[in-house]
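S.K.: with the sequence up front, the predicted model follows.
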Amino acid sequence: MNLDRTNIVQTWCCSKTSKYPQQILICTHDPTEEKDDATKDAFYAELDRAYERCPSHDIKILLGDFNAKVGREASLVPPSGDLVYMRPRVHNKVVRSTGFRHLDIHSASWLSADRLTRNQIDHVVIDARHASNILDVRSFRGPNIDSDHYLVAAKIRTRLCVAKIARRSVLRRLDIGKLQSQQAKNAFATHVSGLLSRAPSIPEDISDMWALISHSLRASAEVLGFQRSVTRNPWYDQKCHDATAAKDAAYRRTLQAGATRAIVDVYRSRRRDEKRLFRRKKKEQERRGLPIPSHIEVKDAIQRLKNNKSAGANGLPAELFKAAGDMLVGSMHQPISKIWLTESMPEDWNLSMICPILKKGDATVRT
C-alpha cells in the first residue's frame, strides 16, 4: 500500500519450519496529523489486514515512523480520536520505545529542519505478553544515515531453535563466457564426448542416466574455469573514501555542544560534495563499461525512425535519413561515436520549436 508517503512492509524473519514462535516485523510509516481522515482510515485498515494475516501464536513487532509522541504531559497526548494513539491499544500492544530510562539525546529520534527541536516519533510496539522480550530501545546520533531521523536500535531476546540446520554447499558459477571462443567451445565438446564414450554401459535407470550426463557436463565445464567474485561498486576509490570520511567528520562536529550554523553548513556542503562525486564516478564507470554503438546499431536506429512526423528546427524529416543509404549511416556513425565519448552534442541538436497551445485568450497579450 502506498498512500502519500505512508506504507506498510511486512518481513518474515524466522524460518516457517521452526517449532518455536516466529518473529514478524511490520515496518510502518504512519500518516501525519494534518492528513485527512479518509487517508488515515485507509492506512490503518491496511495495517489491520497486514496484522491479521500474521498467525496469532507468533511474535509481532510494529516499528517505524509513527509520527506521534507518547507521554503523560498534556502537550504529548494526541487529540481525541487520533488513530495513531488508539491503534496500539486495539491489539493489546505496549510501546516499548518509551519504557526505558535514557538521556534526552538518546530518546529523541527526529531532528527538525531548524536543528533545535527534537522529538521521539519513531517507536517499537510489541504484544503485551511478549513485552519482556525487548530489553532496550534507544537512538544513536553518531551513525550518519543522511536523514532527519536518528538510527533507533532495539535489543531483543528470543528463543532460538536448537536444531542444527545443514548448510548447503555453495555452487561456484562457471565461466560460460569462454564458450564464445570457438577453441574453448571445441575443447568443451571434446571433453564431454570423451567422458560419455568412456562409460562402461548405458544405465537402465533414468536417474542413473541423468547422473551420468550431469557428471559429464560438470566435469567438462571445469575446463572453462569459474567466475571471479564481482566487486561491488568498482567506482568507489580513495577519493570517494576521503569524501565520505570528511562528511562523517563534519557530521560528528554537528553533534557536539555549541554547534553553530556555520558548522551545520559545512556538513551540508561536505554532503553535497560527496553525492556529486559519487554521481560523477558512477557515470564514468557506466561510460567505460558500455561499448561505443556499432555501425549496425546506428543503421537499425535510423530505420526505426517513424514516418510522417514533423521535422525539427533544421527541417529534415526522418524519411530523408532512412532513404539516404549506407553512406549516410557511415557518416552518422562518426559523430555519434564522438558524442558517446565526449558527452557533448552539436548546437543544432539543442534547438527546438515550441508551439504553445492556449486554452483561451489572446496569445499576444501577456498576463
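M.R.: All right, it came through fine.
S.K.: rest of the way, CA atoms for contacts and neighbours
M.R.: Will do.
S.K.: the stretch 101-250 of the chain: helices as residue ranges?
M.R.: Counting by DSSP state H, counting those that start in this stretch, one finds helices in the stretch 101-250 of the chain at the ranges 104-107, 182-197, 206-221, 238-254.
S.K.: chain center to the helix or strand that the longest one is followed by: distance?
M.R.: Right, the one you point to is helix 238-254. Next helix or strand after helix 238-254 toward the C-terminus (DSSP states H and E): helix 261-289. From the chain centre to the centre of helix 261-289 is a distance of 19 Å (Cα atoms, centre = their mean, to the nearest Å).
S.K.: output the contacting helices and strands for helix 261-289.
M.R.: helix 238-254 (3 or more Cα pairs under 8 Å, 6 or more residues apart in numbering; DSSP states H and E).
S.K.: and the helix it packs on with helix 261-289, angle?
M.R.: Here the directions of helix 238-254 and helix 261-289 differ by 160 degrees (axes from the mean of the first three to the mean of the last three Cα atoms, to 10 degrees).
S.K.: helices or strands up against helix 238-254?
M.R.: If contacts are counted by 3+ Cα pairs under 8 Å, 6+ apart, helix 238-254 sits against helix 261-289.
S.K.: for the helix it packs on, buried residues please.
M.R.: Neighbour counts using 16 or more other Cα atoms under 10 Å place 263-264, 266-267, 270-271, 273-274, 277-278, 281 of helix 261-289 among the buried residues.
S.K.: could you dump those residues into CSV with distance to residue 61 added?
M.R.: As requested, the buried residues of helix 261-289 are exported to CSV (distance: Cα to Cα, whole Å):
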residue, distance to residue 61
263, 38
264, 35
266, 39
267, 35
270, 37
271, 34
273, 38
274, 36
277, 39
278, 36
281, 40
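S.K.: what is the nearest of those to residue 210?
M.R.: Distance to residue 210 across the buried residues of helix 261-289 (Cα to Cα) is lowest for residue 281, with 48.2 Å.
S.K.: check the gap between residue 206 and residue 212 for me.
M.R.: Look at residue 206 and residue 212: by Cα to Cα, to the nearest Å, they are 10 Å apart.
S.K.: swap that for residue 64, please
M.R.: Going from residue 64 to residue 212 by Cα to Cα gives 54 Å.
S.K.: repeat that for residue 321.
M.R.: 57 Å.
S.K.: could you do residue 68 as well?
M.R.: 64 Å.
S.K.: follow-up on the earlier one: higher neighbour count, residue 206 and residue 212?
M.R.: Regarding residue 206 and residue 212, a neighbour count based on other Cα atoms under 10 Å identifies residue 212 as having more, with 16 against 9.
S.K.: got the contact list for that one?
M.R.: Taking Cα atoms under 8 Å, 6 or more residues apart in numbering as the criterion, residue 212 is in contact with residue 196.
S.K.: and the strands in the protein?
M.R.: For the chain, applying DSSP state E gives strands covering 7-12, 23-29, 59-65, 93-95, 110-111, 118-119, 122-127, 134-140, 151-156.
S.K.: now the ones you listed in CSV, with mean neighbour count and distance to residue 299?
M.R.: Compiled in CSV, those are given as follows (neighbours: other Cα atoms under 10 Å; distance: least, Cα to Cα, whole Å):
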stretch, mean neighbour count, distance to residue 299
strand 7-12, 14, 46
strand 23-29, 19, 50
strand 59-65, 20, 53
strand 93-95, 19, 65
strand 110-111, 19, 56
strand 118-119, 17, 60
strand 122-127, 22, 56
strand 134-140, 19, 58
strand 151-156, 15, 53
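S.K.: then this one, side by side with the first:
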Amino acid sequence: MGDMNAKLGGDNTGRELTMGREALGEMNDNGELFSDFCAFNDLVIGGSVFKHKDIHKTTWISPDGNTKNQIDFISISRKWRRSLLDTRSRRGADVGSDHYLVEGTFKVKLKASRIAGDRPQCKFNTQLLKDTTTKDTFTATVRAKQETLRDITEESCVEEHWKSLKAILNETCSTVLGRKKRQDKEWLSTDTWKLIEERRMVKEKMIQCKDGQEKETMSSTYKHWTKK
C-alpha cells in the first residue's frame, strides 16, 4: 500500500492475474514496473479491480484542480484476494496532502489465540499507605491473616509459605488499597482539534468549488492551514 507514482489504465491484456480493467488513465513506465513487481510477487492490485465512479478512483489532484490521477494503490497476495472486498478513495478525509486517503475493506477470519495468564492490571494504590489510618488498617489486616499460616507445618516447603504470604498481601492490597485509576492524557489539545476542524472545512469548500482560479486560491489556503 502506498504512493507508487504509477498509472495502470484499463487495459490488462496479459496481466489478468495481476490487475483488473477499472484503473484510471493509461499505463506509464512506473505502471509497467509496478505491475511486473506485483506479478513477480503474486500480488493483485486492488485499485484496478473494483468498479467505482472516477471521483472515487482518483487518488491525487494537482494544486489547480485540473489534473487528476490514480497513483496510490493497495495490493494483496493473490492467496488472500477474496478477503479484499473493496478499495476506493475518500476525498473528504482531511490528511493535509494533495493525495486522497485510499480505503480498503477486508474480511479476514482469524483464529483466536490464547494468552497465558491474566491480563496486566493497574498497580495497587500504595500512596494510601501514607495515611496513618489506612496504614494501621493494612497492617492489622495482614497480621490477622498471617494467623492462618500457623497451620502450615515446618515441613512445608518454602514455595508453599511464599504462595500463602503472596495471597495474603494481594488480597489485603485489593480490599484496603484498591488499584490506581488509569488516567489517559489527551494526545491532542483542544486548540489543535479546533485547527484540524477549520482545515477540514476549508478542504470541503475546495472540493465543492467549481471555479478553477478560486479553487487554486483555496488550495493555497489549505496548504497554509496544513503548515499550522
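M.R.: Thanks, I have it. Predicted, not measured: the structure shown is a model, and the values here were computed from it.
S.K.: can you calculate the TM-score here?
M.R.: Put the two chains on top of each other and the TM-score (TM-score structural alignment, normalised by the length of the second structure) is 0.71; 207 aligned residues with a Cα RMSD of 3.5 Å.
S.K.: re the thing from before, including distance to residue 73 of the first structure, could the helices of the stretch 101-250 of the first structure go into TSV?
M.R.: What follows is the helices of the stretch 101-250 of the first structure, written out as TSV (distance: least, Cα to Cα, whole Å):
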stretch	distance to residue 73 of the first structure
helix 104-107	16
helix 182-197	76
helix 206-221	70
helix 238-254	30
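S.K.: looking at those, which is closest to residue 28 of the first structure?
M.R.: Residue 28 of the first structure lies closest, by Cα to Cα, to one member of the helices of the stretch 101-250 of the first structure: helix 104-107, at 19.3 Å.
S.K.: okay, that closest one sits on what stretch of the second structure?
M.R.: Residues 54-57 of the second structure are where helix 104-107 of the first structure lands when matched by TM-score structural alignment.
S.K.: list of residues touching that stretch?
M.R.: With contact meaning Cα under 8 Å, 6+ apart, stretch 54-57 of the second structure is reached by 23-24, 47, 70, 88-91.
S.K.: those residues: which two are farthest apart?
M.R.: Based on Cα to Cα, the longest span within the contacts of stretch 54-57 of the second structure runs between 23 and 91 and measures 17.1 Å.
S.K.: looking at the two, which has the bigger crowd around it?
M.R.: Set side by side, residue 23 of the second structure and residue 91 give different neighbour counts by other Cα under 10 Å, the larger being at residue 23 (29 against 20).
S.K.: give me the number of residues near residue 173 of the first structure?
M.R.: If you count neighbours by other Cα under 10 Å, residue 173 of the first structure ends up with 11.
S.K.: before we move on, the earlier item: out of the helices of the stretch 101-250 of the first structure, which comes closest to residue 342 of the first structure?
M.R.: Once the helices of the stretch 101-250 of the first structure are compared by Cα to Cα, helix 238-254 is nearest, at 22.8 Å.
S.K.: what is the aligned counterpart of residue 170 of the second structure in the first structure?
M.R.: Using TM-score structural alignment, the partner of residue 170 of the second structure in the first structure is residue 218.
S.K.: return the distance of that match relative to residue 232 of the first structure.
M.R.: According to Cα to Cα, residue 218 of the first structure and residue 232 of the first structure sit 28 Å apart.
S.K.: between the two, who's got more neighbours?
M.R.: residue 218 (12 against 7).
S.K.: neighbours of residue 169 of the first structure, how many?
M.R.: Counted by other Cα under 10 Å, the residues lying close to residue 169 of the first structure total 6.
S.K.: same question but for residue 120 of the second structure, I mixed them up
M.R.: By the criterion of other Cα under 10 Å, residue 120 of the second structure has 6 neighbours.
S.K.: again with the one 10 residues further on
M.R.: Counted with other Cα under 10 Å, the neighbours of residue 130 of the second structure add up to 9.
S.K.: now do residue 38 of the second structure
M.R.: Residue 38 of the second structure has 21 neighbours, counted by other Cα under 10 Å.
S.K.: from residue 82 of the first structure, how far out is whichever residue in the first structure pairs up with it?
M.R.: Matched by TM-score structural alignment, residue 38 of the second structure corresponds to residue 88 in the first structure. When distance is defined by Cα to Cα, residue 88 of the first structure is 11 Å away from residue 82 of the first structure.
S.K.: before we move on, what about residue 26 of the first structure?
M.R.: Distance from residue 26 of the first structure to residue 82 of the first structure, counting by Cα to Cα: 20 Å.
S.K.: next one: residue 341 of the first structure
M.R.: Residue 341 of the first structure is 58 Å from residue 82 of the first structure, where distance means Cα to Cα.
S.K.: measure the residue nearest in space to the middle of the second structure to residue 90 of the second structure for me?
M.R.: For the second structure, the residue nearest the mean C-alpha position is residue 103 (12.4 Å; Cα atoms, centre = their mean). Residue 103 of the second structure is 7 Å from residue 90 of the second structure, where distance means Cα to Cα.
S.K.: repeat for residue 75 of the second structure
M.R.: Residue 75 of the second structure is 17 Å from residue 90 of the second structure, by Cα to Cα.
S.K.: now residue 105 of the second structure
M.R.: From residue 105 of the second structure to residue 90 of the second structure the distance is 13 Å (Cα to Cα).
S.K.: now residue 201 of the second structure
M.R.: Noted for residue 201 of the second structure: a distance of 15 Å to residue 90 of the second structure, by Cα to Cα.
S.K.: show me what contacts the alignment partner in the first structure of residue 85 of the second structure?
M.R.: Matched by TM-score structural alignment, residue 85 of the second structure corresponds to residue 135 in the first structure. By Cα under 8 Å, 6+ apart, the residues touching residue 135 of the first structure are 154-157.
S.K.: swap in residue 227 of the first structure?
M.R.: Residue 227 of the first structure neighbours (Cα under 8 Å, 6+ apart): 172-175.
S.K.: residue 240 of the first structure now?
M.R.: Counted by Cα under 8 Å, 6+ apart, residue 240 of the first structure has contacts 274, 277-278.
S.K.: and for residue 12 of the first structure?
M.R.: Applying Cα under 8 Å, 6+ apart, the residues near residue 12 of the first structure are 23-25.
S.K.: redo these as a markdown table? Include distance to residue 287 of the first structure.
M.R.: Output for the contacts of residue 12 of the first structure, formatted as a markdown table (distance: Cα to Cα, whole Å):
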| residue | distance to residue 287 of the first structure |
| --- | --- |
| 23 | 45 |
| 24 | 43 |
| 25 | 41 |
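S.K.: run through who's touching stretch 72-82 of the first structure.
M.R.: The contact list for stretch 72-82 of the first structure, computed with Cα under 8 Å, 6+ apart, reads 68-71, 85.
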